[in-house]
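Colleague: Structure, please.
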Amino acid sequence: MPKSRIRKKDDFTPPPAKTTAIRLNSGRRWVAPLMLAMFIIGLAWIVVFYVSKGDLPLSALGNWNIVVGFGFIAVGFGVSTQWK
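Modeller: Next up is the predicted model:
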């Protein structure tokens, strides 16, 4: 049986890429400090509540101080969605 001819394919050369400048300044410099501040405030609120055995930060809230601390942390996560 005769052997068939093998067709040689041209090598693929990608088209020249257009160079674009990457903009690193997003204009949202306030996001990271606010996010970290909310995390730290929430953590500190919970730690102070446990260390003071429920007397601080607000004794009138009782165990709801934990919810307030986690609220600050949740706000920190909410702010983090704005970070680019």
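
Colleague: switch to C-alpha atoms for all contacts and neighbour counts from now on
Modeller: OK.

Colleague: residue boundaries of the helices in this structure?
Modeller: 31-51, 64-80 (DSSP state H).

Colleague: Just want the angle from the last one to helix 31-51.
Modeller: Okay, so that is helix 64-80. If you take axes from the mean of the first three to the mean of the last three C-alpha atoms, to 10 degrees, helix 64-80 sits at 170 degrees to helix 31-51.

Colleague: If you count neighbours, what's buried in helix 64-80?
Modeller: With burial defined by 16 or more other C-alpha atoms under 10 Å, the residues of helix 64-80 counted as buried are 65, 66, 69, 70, 72, 73, 74, 76, 79.

Colleague: want to put them side by side, so please do this one too:
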Amino acid sequence: MPESKPRRKTASTAQPASPQAYKPNPVWFKPVMFGLMIIGLFWIITFYISEGRFPVQAWQSWNIVAGFGIAIVGFLMTTRWRS
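Modeller: Just a heads-up that it's a prediction; the model follows:
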């Protein structure tokens, strides 16, 4: 019986070209990521509980946009999270 040829490594199974491809995140990354998500949540909760007086009264309903913006930055950081 003939012996089969070994398979070639494809681009998806080959090792990365640079050692930086699997470098883990810095220590501060996770606390900042989760902190931004929590701060955004508390910003929105504070706005609703205080009936628009806090965090920034002059912004009125734009406080909701600010809270969601802060939280979204935290959620976008999750796409770069490596362990």
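
Colleague: Tell me how they score on TM after superposing.
Modeller: Scored against TM-score structural alignment, normalised by the length of the second structure, the superposed chains reach a TM-score of 0.67; 63 aligned residues with a C-alpha RMSD of 2.0 Å.

Colleague: if we can go back for a sec, now render the helices of the first structure as CSV, adding distance to residue 57 of the first structure.
Modeller: What follows is those, written out as CSV (distance: least, C-alpha to C-alpha, whole Å):
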stretch, distance to residue 57 of the first structure
helix 31-51, 6
helix 64-80, 8
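
Colleague: Between those helices, which one is closest to residue 25 of the first structure.
Modeller: Residue 25 of the first structure lies closest to helix 31-51 among those, at 12.8 Å (C-alpha to C-alpha).

Colleague: What range does the closest one cover in the second structure?
Modeller: Aligned using TM-score structural alignment, helix 31-51 of the first structure spans residues 29-49 in the second structure.

Colleague: ok now the matching stretch, how far from the chain's centre?
Modeller: 13 Å (C-alpha atoms, centre = their mean, to the nearest Å).
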